[in-house]
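>>> need coordinates for the following:
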Amino acid sequence: MRFGVVGTNWITDTFIEAVHEADDAQVTAVCSRKEETALSYANKHQLAYTYTSLEAMCESGEIDAVYLATPNAVHHEQVLTCLAKGVPVLCEKPLTATKALAEKMIDTSRKHHVLLMEAMKSTAMPNFQRVKELISSIGTIRQVRFQYGQYSSRYDKFKAGEILNAFKPDMANGSLMDLGVYTLYPIISLFGSPDRIQSDSTVLHTGVDGQGSVLLSYEGMIVTASYSKIADSFLPSEISGENGAIHIDHISSPGKITLVTKQGTEDMTVNQNKPPMSYEIEEFIKTAKEGKIESSINTHEISLQTVELMEHIRKQNGIVYPLDTADGE
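Coordinates of the predicted model:
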């Protein structure tokens, strides 16, 4: 599959590196608003084609799919453009900021019968699949604690008065959208939508959240999710049942899985010999080859429920984006 990439940041670099290790994948083109940026990026990664228009790239015949790694606030319009042109889209997480826009994106995928998949790498990784296999072995699940804290490389500049995109509400950014999604998406994937949602956030002066904690209530089970762009966390995530617990070293990129019971501790890790993003790329390609419009792992419904959950959390904490007024119709 020939990918055209949109966005020229570090995550696109990581994507291209992962493509090299994925089966039946290559990157042939880049699209950027500025021609000089596109040319420089193409030279950096030896890409054959450059574009300053997403429409032109989609119509070129030089790509089979688009990988979007652009600001959250423009995901929806770019996804809609690609789908209308009949080009499958692997869209970076989060899919978008509102339920209305997510529904429009998914409806457009169905209307044109074109693949749309959210690029949540963790759930496509073999060690996450291992977690799903192990859950039944620990009995009735009672507590889940997923966390992801990573001090932002841009936070020092923020404190010094320089506001970069990571902390701008007009970009639909903040801790919830950038890091919290890594905790909430797998929760939805494993357990579905909660019965009750409680949350609290540290809202910064720009209006985005620097960190947050969420308490999700299910029948007989309590789930907590914590995330931060203003403090590091070094604790693993945990799923606790009546007969034991599963420890996940990094919920954003599961590398080690440990089963803990009264009888002792057992390493249940699956060997992962490819870059983390390679697995989502291969899942995307597999789904496309099968002629389907959604992945069986990163489904449309999981994406929609995650967006709805994050929108609810934002409303509870007074976090407002200009995108919130965008019409999903």
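>>> could you use CA atoms for every contact and neighbour count after this?
Noted.
>>> against Pro322, how distant is the most centrally placed residue in the chain?
The residue lying closest to the centre of the chain (CA atoms, centre = their mean) is Lys93, at 2.9 Å. Counting by CA to CA, to the nearest Å, the separation of Lys93 from Pro322 is 19 Å.
>>> now Ile222
Counting by CA to CA - Ile222 and Pro322 are separated by 33 Å.
>>> and these two? which has more neighbours close in?
Ile222 (16 against 11; other CA atoms under 10 Å).
>>> in stretch 128-146, what counts as buried?
Neighbour counts over stretch 128-146 (16 or more other CA atoms under 10 Å) mark Phe128, Val131, Leu134, Ile135, Ile138, Ile141, Arg142, Gln143, Val144, Arg145, Phe146 as buried.
>>> for these, which one is nearest His113?
Nearest to His113 among the buried residues of stretch 128-146 is Phe128, at 28.5 Å by CA to CA.
>>> just checking, what packs against the helix or strand harbouring the closest one?
Element membership of Phe128, judged by DSSP states H and E, is helix 126-134. The elements that helix 126-134 packs onto, with contact taken as 3 or more CA pairs under 8 Å, 6 or more residues apart in numbering; DSSP states H and E, are strand 257-261.
>>> what is the subsequent helix or strand relative to the strand it packs on?
strand 264-267.
>>> tell me what that next one is packed against?
Packed next to strand 264-267, using 3+ CA pairs under 8 Å, 6+ apart, are strand 257-261.
>>> my guess is Leu216 contacts Gln198. True?
Yes - using CA atoms under 8 Å, Leu216 is in contact with Gln198, at 6.5 Å.
>>> higher neighbour count, those two?
Leu216 (20 against 14).
>>> roughly how far apart are the more buried one and Asp232?
Taken as CA to CA, the span from Leu216 to Asp232 is 23 Å.
>>> repeat for Asp23
34 Å.
>>> can you check Pro94 too?
21 Å.
>>> so if I had to pick from these two, which one is more boxed in?
Pro94 (27 against 13).
>>> was I right about that one contacting Leu176?
No - at 9.6 Å, Pro94 does not count as touching Leu176 under the criterion of CA under 8 Å.
>>> can you give me the helices in the stretch 151-300 of the chain?
Under the criterion DSSP state H, counting those that start in this stretch, helices of the stretch 151-300 of the chain are mapped to 155-159, 175, 181-191, 276-289, 300-316.
>>> please give the structure of this sequence too, so both can be compared:
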Amino acid sequence: MIRLAVIGTNWITDQFVAAALKTGEYALTAVYSRDLSNAQAFGEKYQVEHYFDDLSSLATSDVMDAVYIASPNSLHGPQAIQMMQAGKHVIVEKPMASNYALAKKMYEVAKDNSVVLFEAFMSPHTPNFKVVQQAIKEIGAIRLAHISYCQYSSRYQKYLDGEQPNTFNPAFSNGSIMDIGFYCVGAAVELFGAPVSIQASAHKLGSGVDSSGNVILSYPDFNVTLSHSKTSNSALPSEIQGEAGSVLVEMISYGESVTRINRDGKREDLTVEQDKNPMLYEAIQFARQVNEQFIDEHCQTRSLEVARVITEIRQQTGIVFPADVE
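Okay, here's the model as predicted:
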């Protein structure tokens, strides 16, 4: 049984804890928050015994084996390093780091301390994403792909009202490409590997982060166009086009449905049943790596490549975070 601590008490932490407990591989033993009352309020329903409002005390505690980190993006890297240097395994929310250099350092720290580092990017571990991977092998040579995730942020109005929500604040290494745009980049890298070249454009807010953008990832025989936005909605699925047909994916983040359309127009629903909580599958994968004491090489390669691509996208679009200077 993996004794788990969590950093962060928001909705995504609650969703991950529910997934982790459902696997039967974890026991939630500790909760951290800067406000101890928030930690206690979060952990009460899980009957947690240990609460922390000091990260150093959490890192050196012997009441947990692993830590799930769901703090603001800018804190992911530093907190993960602190926990790993104290001998804790870490599963850290995507994006795992503010930039590529920090992501590389995190894996070096994991290796030096013989612990598991795992990026909580749920998409590639879900059953329907695996269906997509198989389906694109059956539509002939890939010639074009469009991966889209555009979702109007519930915090955008707060930004318009003059507030500074984390979602649109560069101090927290945030913005569209770092949030939902990550799913577009992550899906492309998982499906097609490292691109040969990158062309990116974005619309910036006055705060200095991107609100939306487009990216062209070039591969030897095709291009992948990415569309991401936190200030508009899209009803269009993602599409991968091959010479013999295409594959449509609703909600690229977790694969709500998968459809193959042959060149003759025949449609086939390929969707398979998967758990209502798509984080279940990443929780299973992390537990396997912890129990077997290894870092999956493919996961590490993908995480580093995604970090590299997103860092390049931000450089091209002029999105700079304080963490880049640090």
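>>> corresponding residue for the residue nearest to the centre of the first structure in the second structure?
Aligning on TM-score structural alignment places Lys93 of the first structure opposite Lys94 in the second structure.
>>> contacts only, for that match.
Residues in contact with Lys94 of the second structure (CA atoms under 8 Å, 6 or more residues apart in numbering) are Asn73, Glu119, Ala120, Phe121, Phe182.
>>> try 10 Å
Going by CA atoms under 10 Å, 6 or more residues apart in numbering, Lys94 of the second structure touches 69-70, 73, 76, 118-122, 178-180, 182-183, 186, 303, 307.
>>> same question, Glu256 of the second structure
Asn128, Phe129, Val249, Glu250, Thr271, Val272, Glu273, Gln274, Lys276, Pro278.
>>> switch to 6 Å and redo it
Glu250 (CA atoms under 6 Å, 6 or more residues apart in numbering).
>>> show the buried residues in the contacts of Lys94 of the second structure.
Looks like the contacts of Lys94 of the second structure have 69-70, 73, 76, 118-122, 178-180, 182-183, 186, 303, 307 buried, using 16+ other CA under 10 Å.
>>> which residues in the first structure form strands?
Along the first structure, counting by DSSP state E, strands occupy 2-6, 26-31, 49-51, 65-68, 89-92, 116-119, 141-149, 196-203, 209-218, 221-228, 237-241, 244-248, 257-261, 264-267.
>>> how close does the fifth one sit to the second structure?
I take that to be strand 89-92 of the first structure. Comparison of strand 89-92 of the first structure with the second structure after fitting gives an average deviation of 0.4 Å (mean CA distance after the TM-score superposition for the first structure).
>>> cool, the third one as well?
Once fitted to the second structure, strand 49-51 of the first structure is off its aligned match by 0.9 Å on average (mean CA distance after the TM-score superposition for the first structure).
>>> what residues does that strand touch?
Contacts to strand 49-51 of the first structure, defined as CA under 6 Å, 6+ apart, come from residues Ala29, Val30, Cys31, Ala38.
>>> in the second structure, what range does that strand match?
So strand 49-51 of the first structure sits over residues 50-52 in the second structure, by TM-score structural alignment.
>>> next, the buried residues of the matching stretch.
His50, Tyr51, Phe52.
>>> Provide the aligned range in the second structure for stretch 180-189 of the first structure.
Structural correspondence for stretch 180-189 of the first structure: residues 181-190 of the second structure, per TM-score structural alignment.
>>> distance of Ser219 of the first structure from Leu309 of the first structure?
Rather than Ser, residue 219 of the first structure is Glu. 17 Å.
>>> more crowded one of the two?
Using other CA under 10 Å as the criterion, Glu219 of the first structure and Leu309 rank with Leu309 on top: 21 against 9.
>>> report the contact partners of the closest residue to Ile230 of the first structure other than its chain neighbours.
In this structure, Ile230 of the first structure finds its nearest non-sequential neighbour in Tyr151, 4.7 Å apart by CA to CA, 6 or more residues apart in numbering. Applying CA under 6 Å, 6+ apart, we find Tyr151 of the first structure in contact with Lys229, Ile230, Ala231, Asp232.
>>> number of residues surrounding the second one?
A count of nearby residues for Ile230 of the first structure, using other CA under 10 Å, gives 18.
>>> just the one 4 residues further on next, same as before
Counted with other CA under 10 Å, residues neighbouring Phe234 of the first structure total 11.
>>> contact partners for it?
Taking CA under 6 Å, 6+ apart as the definition, Phe234 of the first structure has no contacts.
>>> apply 8 Å and report the result again.
By CA under 8 Å, 6+ apart, the neighbours of Phe234 of the first structure are Gly149.
>>> try Ile177 of the second structure
Counted by CA under 8 Å, 6+ apart, Ile177 of the second structure has contacts Asp210, Ser212, Gly213, His228, Ile310.
>>> just flag the most distant two among those residues.
Ser212 and Ile310 (13.6 Å).
>>> rewinding a little: figure out which of the helices of the stretch 151-300 of the first structure is closest to Gly244 of the first structure.
helix 181-191 (17.2 Å).
>>> now do that closest one against strand 141-149, angle only.
On the basis of axes from the mean of the first three to the mean of the last three CA atoms, to 10 degrees, helix 181-191 of the first structure is oriented at 160 degrees to strand 141-149.
>>> what's the average distance for helix 181-191 of the first structure when superposed on the second structure?
Helix 181-191 of the first structure, aligned to the second structure and superposed, deviates on average by 0.9 Å (mean CA distance after the TM-score superposition for the first structure).
>>> next, the buried residues of that helix.
Neighbour-count burial for helix 181-191 of the first structure [16+ other CA under 10 Å]: Val181, Tyr182, Thr183, Leu184, Tyr185, Pro186, Ile187, Ile188, Ser189.
>>> could you do stretch 11-28 of the first structure as well?
So for stretch 11-28 of the first structure, counting by 16+ other CA under 10 Å, buried means 12-13, 15-19, 21-22, 25-28.
>>> measure Leu217 of the second structure to Leu144 of the second structure for me?
On the measure of CA to CA, Leu217 of the second structure and Leu144 of the second structure end up 10 Å apart.
>>> anything in contact with each of these two?
Contacts common to Leu217 of the second structure and Leu144, judged by CA under 8 Å, 6+ apart, are Asn223, Val224.
>>> next one: stretch 166-182 of the first structure to chain centre, how far?
Centroid separation for stretch 166-182 of the first structure versus its chain: 11 Å, with CA atoms, centre = their mean, to the nearest Å.
>>> thanks a lot, catch you later.
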